[in-house]
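Chemist: for reference, the sequence and a predicted model appear below.
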Amino acid sequence: MKRIVITGTSRGIGFEMVQLFAQQDCEILALSRNPKPVQELNLSNVTALPFDLASTKDLENVESFLKENWSSVDILINNAGKLVNKPFTEITAEELFSVYQTNAVGTFQLTQKVVPMMKSDGHVVSISTMGGVQGSLKFPGLSAYSSSKAAIITLTELLAEEYKESGPSFNVLALGAVKTEMLAEAFPGYEPPTTAREMASYIANFAQTGAQFYNGKLLQVSNSTP
């Protein structure tokens, strides 16, 4: 039974991944500021904890849970994201810090807590965006979001190098348009060709098999623009 930690599980891709992994008899720790949607699934192999990537206490609670209940972690999926869609000069310091705390700093800190419990064949998969890829098409209003997600790409490359002798493996997926609430906030009225369930299925499969073929890699997962 694989043990999997997933962030951002209250809706969208994260919520779908919880259900997909649960069907495969995995043991899942689902982390989200709102654990209720996952708790209401009543899945015996899923634990949903209230979790804010900006909270030092919540990070410590996750660390304690893992040490007390799990002997190891097989997969960590850094899926949580926060978006502000505003003109550059209108983004406040509070909004900027909040976006970076969730998308970059909190992801960094959670990975610090989980990696020591992972074996050499473990896999850390972080979710970025096509907007964070150098040379990709960029869109106005997303300066805070896309730049914070770009940081995760470089972090992945650095961690793969740092752990290349001992493992685990680290990879990052830059997603294109997926039909989620967050995409609707960024591009109101746009109908993407990919559903949250379809993307969740792809990520779940990659998380379990991708470490055999990739380490420290950015994979662009997009069939549309945006």
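Modeler: Structure's in. What do you need?

Chemist: CA only for contacts and neighbour counts going forward, please
Modeler: Noted.

Chemist: you'd agree I6 is up against I28?
Modeler: Yes: if you go by C-alpha atoms under 8 Å, I6 and I28 touch, sitting 7.4 Å apart.

Chemist: need the overlap of contacts for these two.
Modeler: Counting by C-alpha atoms under 8 Å, 6 or more residues apart in numbering, the common neighbours of I6 and I28 are V18.

Chemist: chain center to the host helix or strand of L173, what's the gap?
Modeler: In this assignment (DSSP states H and E), L173 forms part of strand 169-175. Strand 169-175 sits 9 Å away from the centroid of its parent chain (C-alpha atoms, centre = their mean, to the nearest Å).

Chemist: so which elements touch that strand?
Modeler: The helices and strands touching strand 169-175, judged by 3 or more C-alpha pairs under 8 Å, 6 or more residues apart in numbering; DSSP states H and E, are strand 118-129, helix 143-162, strand 217-221.

Chemist: what sits up against the shortest one?
Modeler: Residues lying outside strand 217-221 but in contact with it, judged by C-alpha under 8 Å, 6+ apart, are 130, 153, 156-157, 170-176.

Chemist: mind putting these into TSV with neighbour count?
Modeler: Converted to TSV, the contacts of strand 217-221 look like this (neighbours: other C-alpha atoms under 10 Å):
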residue	neighbour count
M130	24
I153	26
T156	23
E157	17
F170	28
N171	27
V172	26
L173	22
A174	21
L175	20
G176	20
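
Chemist: which of those sits closest to N85?
Modeler: Distance to N85 across the contacts of strand 217-221 (C-alpha to C-alpha) is lowest for M130, with 15.7 Å.

Chemist: that closest one touches V172, doesn't it?
Modeler: No: using C-alpha under 8 Å, M130 is not in contact with V172, being 11.1 Å away.

Chemist: below is structure B, check it against A:
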Amino acid sequence: MKNIIITGTSRGIGFELTQLFAKNNCNVLALSRNSEPLNKLALKNVSTLSVDLSNDADLQKVTAFIAKNWKTVDILINNAGKLINKPFEELSTKDFMEVYQVNVFAVAELTKQLLPFFKEGSHIVNISSIGGVQGSMKFPGLAAYSSSKGALLTLTEMLAEEYKEQGISFNALALGAVQTEMLNEAFPGYKAPVSAIEMAEYIYNFALTGNKFYNGKILEVSSSTP
């Protein structure tokens, strides 16, 4: 059984991903501030931890769980995200820090703490946004979010280079519009062509097999604008 860690599992894509992996004979550690939605499902093979990814003490709960129960991690999906939608002139440094803390710094810190548990063949999948891709269409109000997702893409490329000799793969998926609560926060009333479960199925397959074909790559997964 493969050991999978997924962040941002209380809703949307992360919630659906957890169920997919669990139903396909994988051990899943689901991380989110709110574990209640998954706990209600009582899924076999799923362990939940209520964690604040910006809190080092909470991250240590994750490594303690892995050390005690799994010893190794096959796949890490950094799916948690923070979005603040404000005109640029209203964005404070605090707003930028809140967004970057979840979308960049927490990804870096969690990945760093899990390095001892990765092995040859482990795959880290960072969920970014098409808005973070250079040259893509940009939208007012998303300066903090889109710039943080651009930083995540560069971080992915760097980590792939640093750990390629160990056989640990890092890739990023730059997602377009998916019908989630977060999309509604960014574009109220917009109807996306892709549902959360459809995107979760794509990410599920990519996480399992994408590292056979890609490392340090940014894949744009978008059929629409936004």
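Modeler: That came in fine, so what should we check first? Nothing here was measured: the structure is a model prediction, and the numbers come from that model.

Chemist: just to revisit the earlier point, between the contacts of strand 217-221 of structure 1, which is nearest G210 of structure 1?
Modeler: Ranked by distance to G210 of structure 1 (C-alpha to C-alpha), the contacts of strand 217-221 of structure 1 are led by N171 at 8.3 Å.

Chemist: now do the contacts for the closest one.
Modeler: 123-126, 156-157, 160, 211, 214-219.

Chemist: now do the strands in structure 1.
Modeler: Remark: strands assigned in structure 1 by DSSP state E are 3-7, 27-32, 46-50, 73-78, 118-129, 169-175, 217-221.

Chemist: show me what contacts the corresponding residue of structure 1 for G12 of structure 2?
Modeler: In structure 1, G12 of structure 2 lines up with G12, judged by TM-score structural alignment. Neighbouring residues of G12 of structure 1 by C-alpha under 8 Å, 6+ apart: 180-181, 196-197.

Chemist: return the residues in contact with the most centrally placed residue in structure 2.
Modeler: When C-alpha atoms, centre = their mean is applied to structure 2, the residue found nearest the centroid is N79 (1.7 Å). Going by C-alpha under 8 Å, 6+ apart, N79 of structure 2 touches 6-9, 13-14, 126-127.

Chemist: before we move on, what about I13 of structure 2?
Modeler: Per C-alpha under 8 Å, 6+ apart, neighbours of I13 of structure 2: 79, 180, 196-197, 199-200.

Chemist: ok, K119 of structure 1 next?
Modeler: 72-74, 167-168.

Chemist: over to E185 of structure 1?
Modeler: Residues near E185 of structure 1 by C-alpha under 8 Å, 6+ apart: N85.

Chemist: distance check, it against E198 of structure 1.
Modeler: 20 Å (C-alpha to C-alpha, to the nearest Å).

Chemist: return the residues in contact with the alignment partner in structure 1 of N215 of structure 2.
Modeler: Matched by TM-score structural alignment, N215 of structure 2 corresponds to N215 in structure 1. By C-alpha under 8 Å, 6+ apart, the contact list for N215 of structure 1 reads 160, 169-171.

Chemist: conserved subset of those in structure 2?
Modeler: Shared with structure 2 under both residues aligned by TM-score structural alignment, their matches' C-alpha atoms under 8 Å, the contacts from the contacts of N215 of structure 1 are 160, 169-171.

Chemist: of the residues you listed, just say which sits nearest to G141 of structure 1.
Modeler: Proximity of these to G141 of structure 1 (C-alpha to C-alpha) peaks at N171, which lies at 26.9 Å.

Chemist: what does that closest one align to in structure 2?
Modeler: Alignment note: N171 of structure 1 maps to N171 in structure 2; criterion TM-score structural alignment.

Chemist: how much space between that match and E198 of structure 2?
Modeler: From N171 of structure 2 across to E198 of structure 2, the span is 20 Å (C-alpha to C-alpha).

Chemist: same check, this time on S122 of structure 2
Modeler: From S122 of structure 2 to E198 of structure 2 the distance is 24 Å (C-alpha to C-alpha).
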